[in-house]
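Undergrad: have a look at this prediction, sequence included:
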Amino acid sequence: MVTLAEVARHAGVSASTVSYVLSGKRPISAVTRQRVRASIEHLGYQPHAGARALASSRSRIIALMVPLRTDMYVPVMLEIAVSVATAARAHGYDVLLLTGEEGPSALRRVTGSGLAEAVILMDVQLDDERLPLLRAAGPPAVLVGLPADPAGLNCVDLDFEAAGALCVDHLAGLGHREIAVVGESPGVYARHTGFAERTLRGLRSRAAERDVRLLHRPCEGSHDAVAGVLARVSDERPGVSAFVVQNETAVEPLLALLRRTGRAVPEDVSVVAVCADQIAAQASVALTSVAIPAHELGRRAVERLIARLVGRPDGDCDCDCDCDGVAGVELLTPALTVRDSSGPPPPRAPGN
């Protein structure tokens, strides 16, 4: 087994310097840190977790709170979780995954016991009940999500409001004037989950600016639920010529039902989605979409948290980001990829 002393010899530094690079207790120059980390990677050095925690009074464990709810699309949540674990490991941290819906009690249990020294929270709601605890005396934390009031918090997320606006701009630019939104499950909106509410805000705001009529219907992901929503839309807004879908499980049922009712995509109706690129590209009709950058969200959350933990006076968090470890909001700019599912609306019959 490789020892710390062997890493020090390989890097040409003292053992204490290696220790400081691992613990972040003292400022070490970027050049030296890079050399030490290269030696650690080359030699395959793995610090003993128990000894490391005793020596530094730090567990070097990050708790990741990711409630796996039945009305959420779990694969995207897990992709973010894997990205968090990978990025944390690169910085010498392990991840404790908390998948229950315990809220503040789980946060108190993990941080109060000293099991984890920092927390990343996912599935953030606009008025999240975990936030008062973080603001009062909580551990270093980063939210993958944006609450209604982010003051004093460290947050990273996709700019979902801008994502909604992008969808409307694309369809309005093609000539669509009536758009229906197939949204997340009703429970997602009942909890005021941030990403869904913010996307809807962007859709509605831009639709008003572009003189577009917008109809939003929450939807479970089953075939029957999508059929019911599609029937309601047809009855309430027969002039709808485009759909925006923010519900990964509803994508294929919607495309199948449109085919079954004789509506071709995009000749008769356009479909745009806010979803993972893989889902959009592999759909039965390749979907024009705004991607969810799951990997990037996980990586950026860890980088912001490491910067906070290291607390370097020069703001250098020993990563390739430009964050400084202080509280604040970082929203990733969304991008819309045009594929086969969007086009101009069909010409209206005379008199319509």
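TA: Cool, got the structure.

Undergrad: going forward, measure contacts between C-alpha atoms and count neighbours the same way
TA: Will do.

Undergrad: which residue ranges of the stretch 1-150 of the chain form helices?
TA: Assigned by DSSP state H, counting those that start in this stretch, the helices in the stretch 1-150 of the chain fall at 4-11, 15-23, 30-43, 49-56, 74-90, 104-112, 131-137.

Undergrad: adding mean neighbour count and distance to Cys275, write those out as a markdown table.
TA: A markdown table is the format used below for those (neighbours: other Cα atoms under 10 Å; distance: least, Cα to Cα, whole Å):
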| stretch | mean neighbour count | distance to Cys275 |
| --- | --- | --- |
| helix 4-11 | 18 | 44 |
| helix 15-23 | 19 | 37 |
| helix 30-43 | 16 | 35 |
| helix 49-56 | 13 | 38 |
| helix 74-90 | 19 | 9 |
| helix 104-112 | 16 | 29 |
| helix 131-137 | 14 | 27 |
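
Undergrad: for the helix or strand in which Val229 is found, buried residues please.
TA: Assessed by DSSP states H and E, Val229 sits inside helix 223-236. By 16 or more other Cα atoms under 10 Å, the buried positions in helix 223-236 come out as 223, 225-227, 229-230, 233.

Undergrad: put this beside the first:
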Amino acid sequence: MPAKRETTQTRNMDIFPLVLIYIGPVVAVVLIFLGVLSHVIKPGGARVPIKGRHVFVTGGSMGIGLAIAKQAAAQGAKVSLLARGRHKLEEAREEIRRDTGADVSVYSVDVRDEEGVKKSLQEAGTVDVLVCNQGFGLARELVQMDMAEVRRMLDINVVGTFNLIRHALPPMQQTASSTPRSISIISSQAGQLGVYGYTHYCASKFALRGLAEALQQEVISHNIRVCLVCPPPVETPGYLDARKMFSELTIALASSTSKMDVKDVARETLDGIKSGKFFVPCNWQGFALSLAGSGGSPATSPLTSLYEVFLAGAIRLGLIFTVGKWYNIITKWKKAERQKTANSLAVCEAAHLNLNERRWP
């Protein structure tokens, strides 16, 4: 028996060097690659503190914006909120005061009102962390949309973001700070992947990515970091209102995406801001989408860049199957819808013929 145990131990000792021979070079290559990436990636990582900084949150009277403001205040930030409704803003201010003991400044302005946005930011003073969170979504097929709806969504989600950054940025650039500042833009997973029934919403959220990528190049020399937050569906009041208008097909496709609690999205957003990330995914699906679609986006972490290089192809393959499944669902749904319409017409025609026969003398 001892001889048998000794033989097993000897075999294990023989295998161990072989494992090192094969695994060792792989580990060495990965470490060397990480070392190269750490010197090459731009703009690289940064720490953006929240405590003691001025955090300005739009769409801050409810939902994700309110949750971000509350958590920032709890971490010692000076918080300002901007939204349209004065009554909701006052309720948000009272809720933050009650939960954190912090007082906040509030500004009742529509982000489409450039002069109003400019005046509010001047009154608020230099911003250290700007969170562009305003926005809304509707689920409706393109041919069913009113163009006034499309313009309103693009004005709030995109043009409103331009208004905010345009007037918050000059003081951020001109006021010296050795500590990085941040501009955070709340996009969506629908800004990473097109979704049936969301044409105008996806258009607005995809546009924010282009804005964020170009903006980071413009502001990096001023020690300002841009981050693009891409949450999945979050059961905010706005989402619940929009869901009432979802088609059954949109609901069927959206069910494949997991939802998140508003507090978790706020925590992921603030963690992303503090770590100086560009892409801030909020769950594993968003992380996979950010790896597969990183493209020419700013690189902030050697490890994340390593994942992008080695995993993007595999994730793309998975997305091909996922999107293919969506197209199959859409095709079957539309076929069933056409059949249902044809059956209804046939019933109506039969009833009409039957009625005419009864009237025949």
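TA: Noted; the coordinates are in hand. Note that the structure is predicted; figures quoted are calculated from it, not measured.

Undergrad: give me the TM-score for this pair.
TA: TM-score for the superposed chains, counting by TM-score structural alignment, normalised by the length of structure 1: 0.31, backed by 156 aligned residues with a Cα RMSD of 5.4 Å.

Undergrad: quick revisit: between the helices of the stretch 1-150 of structure 1, which gets nearest to Leu309 of structure 1?
TA: helix 15-23 (9.7 Å; Cα to Cα).

Undergrad: and the closest one, what does it pack against?
TA: With contacts defined as 3 or more Cα pairs under 8 Å, 6 or more residues apart in numbering; DSSP states H and E, the packing partners of helix 15-23 of structure 1 are helix 4-11, helix 30-43.

Undergrad: can you lay out these as TSV showing distance to Ala85 of structure 1?
TA: Shown next, in TSV, are the helices and strands packed on helix 15-23 of structure 1 (distance: least, Cα to Cα, whole Å):
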stretch	distance to Ala85 of structure 1
helix 4-11	23
helix 30-43	17
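
Undergrad: relative to Gln278 of structure 1, which of those helices is closest?
TA: Comparing the helices and strands packed on helix 15-23 of structure 1 under Cα to Cα, the one sitting nearest is helix 30-43, at 31.6 Å.

Undergrad: which of the buried residues of helix 223-236 of structure 1 lies closest to Pro253 of structure 1?
TA: Nearest to Pro253 of structure 1 among these, counting by Cα to Cα, is His223 at 5.2 Å.

Undergrad: ok, the closest residue to that closest one other than its chain neighbours to Arg299 of structure 1 distance?
TA: Leaving aside its sequence neighbours, His223 of structure 1 sits nearest to Pro253 (Cα to Cα, 6 or more residues apart in numbering; 5.2 Å). Relative to Arg299 of structure 1, Pro253 of structure 1 is positioned 32 Å away (Cα to Cα, to the nearest Å).

Undergrad: if we can go back for a sec, out of the helices of the stretch 1-150 of structure 1, nearest to Val274 of structure 1?
TA: Nearest to Val274 of structure 1, of all those, is helix 74-90, at 12.0 Å by Cα to Cα.

Undergrad: and Leu332 of structure 1, how far is that from Ala196 of structure 1?
TA: In terms of Cα to Cα, Leu332 of structure 1 sits 16 Å off from Ala196 of structure 1.

Undergrad: tell me which of those two has more neighbours.
TA: Ala196 (20 against 17; other Cα atoms under 10 Å).

Undergrad: surely the more buried one is in a strand?
TA: No: using DSSP: H, G, I helix; E, B strand; the rest coil, the secondary structure at Ala196 of structure 1 is helix, not a strand.

Undergrad: wait, isn't it in contact with Gly187?
TA: No: judged on Cα atoms under 8 Å, Ala196 of structure 1 makes no contact with Gly187 at a distance of 10.8 Å.

Undergrad: picking up where we left off before, and the next helix or strand past the helix holding Val229 of structure 1?
TA: Of the helices and strands lying after helix 223-236 of structure 1 in sequence (DSSP H and E), the nearest is strand 242-245.

Undergrad: from the contact counts, what lies against that following strand?
TA: Strand 242-245 of structure 1 packs on strand 178-182, strand 270-275, going by 3+ Cα pairs under 8 Å, 6+ apart.

Undergrad: in the first one, which residues are buried?
TA: It refers to strand 178-182 of structure 1. Applying 16+ other Cα under 10 Å to strand 178-182 of structure 1 flags 178-182 as buried.

Undergrad: coming back round to it: now the helices of the stretch 1-150 of structure 1 in TSV, please, with extra columns for distance to Val271 of structure 1.
TA: Converted to TSV, those look like this (distance: least, Cα to Cα, whole Å):
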stretch	distance to Val271 of structure 1
helix 4-11	55
helix 15-23	49
helix 30-43	46
helix 49-56	50
helix 74-90	21
helix 104-112	39
helix 131-137	36
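
Undergrad: right, and those - which one's nearest Phe160 of structure 1?
TA: helix 74-90 (15.1 Å).

Undergrad: angle of the closest one against helix 30-43?
TA: Put simply, helix 74-90 of structure 1 runs at 110 degrees to helix 30-43, going by axes from the mean of the first three to the mean of the last three Cα atoms, to 10 degrees.

Undergrad: contacts for helix 74-90 of structure 1, please.
TA: 62, 64, 66, 68, 94-95, 276, 294-299, 301-303 (Cα atoms under 8 Å, 6 or more residues apart in numbering).

Undergrad: give me that answer again for 7 Å
TA: Here helix 74-90 of structure 1 makes contact (Cα atoms under 7 Å, 6 or more residues apart in numbering) with 68, 94-95, 294-295, 297-299, 302.

Undergrad: quick one: these as JSON lines, columns for distance to Ala162 of structure 1 and neighbour count too.
TA: As requested, the contacts of helix 74-90 of structure 1 are exported to JSON lines (distance: Cα to Cα, whole Å; neighbours: other Cα atoms under 10 Å):
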{"residue": "Leu68", "distance to Ala162 of structure 1": "26", "neighbour count": "17"}
{"residue": "Asp94", "distance to Ala162 of structure 1": "33", "neighbour count": "20"}
{"residue": "Val95", "distance to Ala162 of structure 1": "31", "neighbour count": "22"}
{"residue": "Ala294", "distance to Ala162 of structure 1": "17", "neighbour count": "22"}
{"residue": "His295", "distance to Ala162 of structure 1": "19", "neighbour count": "18"}
{"residue": "Leu297", "distance to Ala162 of structure 1": "16", "neighbour count": "24"}
{"residue": "Gly298", "distance to Ala162 of structure 1": "20", "neighbour count": "26"}
{"residue": "Arg299", "distance to Ala162 of structure 1": "21", "neighbour count": "21"}
{"residue": "Val302", "distance to Ala162 of structure 1": "24", "neighbour count": "28"}
